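> Here is a sequence with its predicted model. Questions after.
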Amino acid sequence: MNYDFTSLSPADFEDIVRELIGREIGIRFEAFAAGPDGGIDGRHARGEKTTIIQAKHLVGSPFSTLKSAMKRERKAIDQLTPARYILATSRRLTPPNKRVLAALIGPSLKAEDDIFGPGDLNALLRNYPEIERAHFKLWLSSSTVLDRLVHAAAHTFNSITREEIEAKVGVYAHNPSFTESRSILEKQHVLIISGPPGVGKTTLAEMLSFAYISDKWELVAIRSLDDGFAAIIDTKKQVFLFDDFLGKIALDAGALAAKDSDLARFMKRVRNSPNARFILTTRAYIFEEARRVSEHLADQRIDISKYVLDLGVYTRRIRARILYNHLLVARTPPPYIRTLIQSGKLPSIVDHRNYNPRVVEWMTETIHLSEIAPEQYPDAFLAALANPQRLWDTAYRTHIPEKCRHLLVAMFFCSQYGVEITELQKVFEALHQHFCKKYGNVRDPKDFEEAVRILEGSFIAIRDTSVNYINPSFRDYMDGYVADYNLLCDCANAAQTISWAKAVWIKAGSLAIDPEQKRELALLFKSIASRFGQLPTWKRAKSNDDSYQVADTSNGDRIELLLEWWDASGDGWFTERALEIAKNPLDIGTRQLFSSWRDSEKLVELIGRLRAEWYYENFPLREALIETLEDGLCLMVNNSMSSDDLSTLSDAIEDSPDTLSSEVLDAVRNAIREEFEYVSSVVENIDSESTLGDYISILQKLGPRAGIGATQLKSAVSVVEERMAELQEETSVAEAPVLTGPKKEPDQFDDADLCNLFQPLLERG
């Protein structure tokens, strides 16, 4: 592949020039910052003999620009008197061009072949492919790879535009985290990237994913483990990306409890597959909280797969490069850059104790610079680092109309991973109407449409039909903003979906409110609670009329929520609604069943709480609800369950052996015995060796619990092993892409180097 080097910044170009030419002539060059460097971009000194490299990144410029630059450099070259002077440029050269340049450089140039044009540099890249692979910004931004990125996984990343990918690659500053995390991922096949907010976890995960795509792996970006299980195919090279898998701002304990074992199973499957890689990101404090409540995440093997990304890996040079890249990609006007340099405050910004790539991103976006005069820019930058919340507070409270604030509050209690625009409109209209009525504001039918138009691009992002906050730091800001009892009461009044109401209730639980306030808040949920029996738990998937997706909370979660509101309020009305849901649980179509996938563990948990009389003290319908829940559990089990769901239910029972009646226990044992009778038909539909391996583990676990004899158990395992043998012939082992990192640069990077780095940005004006 022939590169034109347009994807590289001047600093990136200098890096690759030093490495290529250094490898070619067998010496190591010292690195210096870009800018007015006295004619030195790389130096090798051995005794009194010095070899100097100068890199001129002038792709697309006329030859006269390069010629003028070298005329200016001649005085510096003569002063340096190097034993050997080497020039490299991204500007295409002809033989006459080289002769002209040789005359301008003078006697320090030993031969014209010490002038390297883009053709010469491409030849070196072919000779040293490991350097090409290390500088992934070079090839990741090429047209071929970008096309592959955009079209790699139409069902996952098709909404990411070419421009967004180019911008992400452009602002990324290569650092040790890429190589270190890459090494863990290749060894373990699973990588959990954790760290504080805004440090660059998602960016690192995306860069790793993009690197695999360049080697023709399929990218599967997932929002749930169900997406992963549905997509994984052992014979295909696939890299799975699960961003904020434990929640964006706080641990989603309910989701973790329901999916804890699934996470372990999926990780195990990926580890056992030569063709799969799994990248997950989470905030460090969420991860540590999750490990305290999850036996699977507490597993020592997780430590091997974990990579903690913190600002410690960002040397001063790398921090400066991150800021430089953002200014370059955002095309920040030269007056702002000039003020940064001349103010003398660049070092204070780069060395700030709160330095954070997310704040850098915000402060270099053109849309925000319109409110800051160039002479105020350095102080505004430092103020943003000192108090990141101020970035959003002023914009939220003073720059947008009331209807926009209502929409942003409504969004907070929707899914953290994005909300369908139709659902957002439903919750917005109710909340907006409530606020307008309460405070006497005028309401217009077009308010939602207008609010979306105003907010898009500055506060929210819309991809296809999904809406999300444009920046994770804004969710952090909103998390503090909605922590207000009166605001939560307004939200409870306006709740339109059960999941939204549950999110409001959970948020209230994080506040220090007294029992009377909690009682008042619980009673405000009566309106939404009255519709628990009508709001569907499932809905048809848009992509396929024959498939369904989650529409709202499960029946078990609805009952639990009603019990919590009874516990807080003492109002028996909530208990009656809970019994109604238990007797008539909603399911797909006209069936009235609990979901084995969503409800089995929850039902066991609820029955256990009800039998422990201290948990829901003085509960008025205790025996009736227990009996109804057990009847529902038996009906669910007798209606057939998947192997995984049966295993999950059996585990829940083992954890609480004295919780359930003999009728339920007998139903589960009978279901396990049926599982053994139909092993052959089960394995016919499994095309994954690792899944079959998991199935063997399930059989070996469930068999003794239902009195299955050793002979029958051995026979069932043999059937599964025969199916595994069939699949082994079909599965090919993929060659893992080899990516090596560049050699570490010396860490000497003083204030002069720092300022010099930004000088080329002024020349763009």
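Here it is on my side, so go on.
> drop to CA atoms for contacts and neighbour counts, all remaining ones
Will do.
> which parts of stretch 139-149 are buried?
Counting neighbours by 16 or more other CA atoms under 10 Å, one finds that the buried residues in stretch 139-149 are 139-142, 145-146, 148-149.
> contacting residues for Pro472?
Contact analysis of Pro472 by CA atoms under 8 Å, 6 or more residues apart in numbering lists 198, 248.
> The structure to be compared is supplied as follows:
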Amino acid sequence: MDSFELGRLTDHDFEEVCRDLFTELLGVPLEIFPRGRDRGIDLRHAPEGGPCTIVQCKHWYRSGRAKLLAHLTDVEVRKVAALKPDRYVLATTVELTVDAKEKLRTTFAPHIRSTEDIHGVDDIVAALRERPQLVERHFRLWLSGTAALGALLHKGPLLRSDWLRRELAKVAQTFVPHEGFERARRLLDEQHVCIVTGIPGAGKTTVARMLAAWRMGHGWEVHEISQDVDEVTELWRDGVPQLFLYDDFLGQTTLLPQFGKNEDVRLLSVMRAIRDAPDKALVMTTRRYLLEEARRKHDRLASDDVRDALTGIRLTDLDLLTRGRILYNHVHRSALRPLQKRQFAARDAWLPVVSHRNFSPRLIEETLRVDLKREPDVATAMVANLDNPRRIWERIVENELTEEAVQLLEIVFTYGSVGLVELEETWTWYRRESEREADGRRFRHALQVLDGTMLVIDEGVVSFHNPSIADYIRFHLNAGRGQLGALLASCGDMQQVVRLVDAGRLADGGGIITQLMQLKEELASAVLGAEDTVDDNLEDHLEWALDTAETIGSSSLADYVAERARELPRWSENTKDLLRLADSLEGSRLITQEVSAEFRALVDDHVSSQISERVAGGWIDVNNWYAYLDEPIGWLADGTLLDDMVECALEELRELAADPGDLSEASIGFLEALLGFLTDNDAHLLHEEEFRAVERIREQLTRAREAAWRSLARSLAERSPDRGRPVKLPPNPRHEQVVVVSEFMSDLGNAESDGPG
């Protein structure tokens, strides 16, 4: 049976839980009051002319029974006598014995009617066990349950990644649910697919991980996708509830011309499959500007499938009360010394933070993690970091780190993530190109300085501690503080070159582009030198190289593209990419008309050959090939080739009319394509009876699919883990929120112990 660790709640969390719980237990609505000068009233029901009921909430789980009883009998009893309520109810997170309850009943008589109005922690936990829907309305309460905590803290079949398990448990300690999270959770329940977007540091990854924790607490497996969407199909298990977490699916600071061979097509296919599967869910995150750029480059990402799955984390989701809770949780759980924690109890310390226009949960976390040993006044340092978000890393990178360590960060930036052996090899090459000393001792020292602060090493793979560090290194390179020529010369992998160039293409990357324009030959040499590391999609690589040549005005790079392009159509199977590359060559000012015309002729021959092969294989091959091209069937075919396609379609029509076999709802698109092609080419009347027969089959399957969708919608509504909508306070004016935040921040003034609270 599930239990709850109520000590994980803040005081205000506990009061909100009590409001909803005692509204049910007492059968009357309760209003909640800001803590502080509340005259001893936390919750109250006081109808005009009716009896007054007061519920007092004492979250004294650390203090113990003796201190609580002393406070109640010495202080609270006088407040209650002055208030004279008709009924006084006590709720506390302290264990209360029978004798303790009887003593309190006697002390507070006649306002406490019986010991049933005194609820210790065991009574509250028992009442919550009987109300799972109420528990799920309070995310942090649900998260304190043994089922959720067990899933997060203990290795098991639901989550096999120890690293992700540690991250989920860490995030759960400080997470504060907000409207952006609730919006994402509702979308995931409705669509099964959710793409969380937002500006850097807004909390996209935190929301995604808490969605994963939510599902895992309800018995779902959670799988992290680290490379590309094909991992989903490899991990897919029918009949097993699974959530796939694909963080930063478009990258952190760069956008490749195509984020994997045909991955846009495969991503949409997986999204549609998950949307139709009641026991599967997909959560992805990306920065909003990267998604917009991706949608411009990949038409499919502008489809309804993507738009319907989008939700954003906006700064307006974090009102002052939510910001206060975020700050409180991070300070409360941090490794700050007691004196540093107590600083935040003062209003002039926390109010400038939670009111700041640049408020960011990530900056709060990083300031507490990085500055706690450097700054005696952490609150002031936090405001300074919010004033200048680069400050937290700029001071370290430009003033405190050795050159060896900075160049190590620059190398990691070109990779994103990289193995230790490859990192050391590239760093050594970079040092030598910079005419600096390089040896294993220097490398190990630089890595040791960065490990745990700016870099993470997990199973031999090195990456940035969080995206804000990569953002700063991009700014550092953009400002000309690195040696870009030597860095290019050290790149042995094409993806390194691509990340550097694409960092310059971002809105604030003009400095990198300016440097590359002075390093045209070095860039061309880097591309040639890393050519053997290009994956099997050479068409995409050449299109990227041509775009880069246009951006920096490199004729050498354009010549490289022209030379390699001539070889492609003889062996390539990527017809769609060949067609796109032909369009790019024709539109380039650096490619001669002769070269582009020659390439177009080669591609046309290749396309005709592909169509002939598909026609020979039958209508299914034709349909699948054009579906891959995402073009109407018959495009690029004319004359006898088109006549052959019509005959192929008619043959399929006759066979289906005679024996439709075991067609299912999945065949609707196939039938629509067949009938549409025959109609477009005026061939539907050649076999009118057969055409009508197949049209009837399509209509029957369409009706069956619509019925199945309606049934699925009903099933999803019944199985949704969050059928209840969260109960919220009415919107508070700013000054009321300040009062609430002041009270729970004042708890930090009692900080007595080092380490996490």
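All right, it came through fine. Being a predicted model, the structure only gives us computed values, none of them experimental.
> ok so, going back, can the buried residues of stretch 139-149 of the first structure go into a markdown table with extra columns for secondary structure and distance to Ile421 of the first structure?
Converted to a markdown table, these look like this (DSSP: H, G, I helix; E, B strand; the rest coil; distance: CA to CA, whole Å):
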| residue | secondary structure | distance to Ile421 of the first structure |
| --- | --- | --- |
| Trp139 | helix | 37 |
| Leu140 | helix | 33 |
| Ser141 | coil | 32 |
| Ser142 | coil | 34 |
| Val145 | helix | 32 |
| Leu146 | helix | 29 |
| Arg148 | helix | 29 |
| Leu149 | helix | 26 |
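> between those, which is nearest Asn756 of the first structure?
Ser141 (26.0 Å; CA to CA).
> Would you agree that closest one is in contact with Asp4?
No - with contact defined as CA atoms under 8 Å, Ser141 of the first structure does not reach Asp4; the gap is 10.7 Å.
> Mind telling me what Asn175 of the first structure corresponds to in the second structure?
The alignment partner of Asn175 of the first structure in the second structure, by TM-score structural alignment, is His178.
> is it true that Arg165 of the second structure touches Leu159?
Yes - in this structure, Arg165 of the second structure is within contact of Leu159 by CA under 8 Å, at 7.0 Å.
> Could I get the full set of strands for the stretch 151-300 of the first structure?
Counting by DSSP state E, counting those that start in this stretch, the stretch 151-300 of the first structure has these strands, from start to end: 190-195, 218-221, 238-242, 276-283.
> Indicate which one of these is closest to Thr398 of the first structure.
strand 276-283 (30.1 Å).
> which helices and strands sit right next to the closest one?
If you count contacts as 3 or more CA pairs under 8 Å, 6 or more residues apart in numbering; DSSP states H and E, strand 276-283 of the first structure packs onto helix 176-188, strand 190-195, helix 201-214, strand 238-242, helix 253-272.
> Residues contacting the shortest one, please?
By CA under 8 Å, 6+ apart, the residues outside strand 238-242 of the first structure that reach it are 205, 209, 212, 217-224, 228, 232, 275-281.
> which bit of the second structure covers it?
Taking TM-score structural alignment, strand 238-242 of the first structure hits residues 242-246 over in the second structure.
> what's the mean deviation for that stretch versus the first structure?
Following superposition, stretch 242-246 of the second structure is found to deviate from the first structure by 2.7 Å on average (mean CA distance after the TM-score superposition for the first structure).
> Map Phe22 of the second structure onto the first structure.
That one, Phe22 of the second structure, aligns with Ile21 by TM-score structural alignment.
> Relative to Arg43 of the first structure, how far out is its match?
Distance from Ile21 of the first structure to Arg43 of the first structure, counting by CA to CA, to the nearest Å: 12 Å.
> Check Asp514 of the first structure too.
Following CA to CA, the distance that separates Asp514 of the first structure from Arg43 of the first structure is 69 Å.
> Ala752 of the first structure now?
Remark: distance between Ala752 of the first structure and Arg43 of the first structure (CA to CA) = 17 Å.
> higher neighbour count, the two?
Per other CA atoms under 10 Å, whichever of Ala752 of the first structure and Arg43 has more neighbours is Arg43, with 21 against 13.
> how about the more buried one, what's its partner in the second structure?
Correspondence of Arg43 of the first structure to the second structure, assessed by TM-score structural alignment: Arg44.
> Just to check, that match is in contact with Cys52?
Yes - taking CA under 8 Å as the definition, Arg44 of the second structure is a contact partner of Cys52 at 7.3 Å.
> nearest spatial neighbour of Ser226 of the second structure, skipping sequence neighbours?
Computed as CA to CA, 6 or more residues apart in numbering, the closest residue to Ser226 of the second structure that is not its neighbour in sequence is Tyr246, at 6.8 Å.
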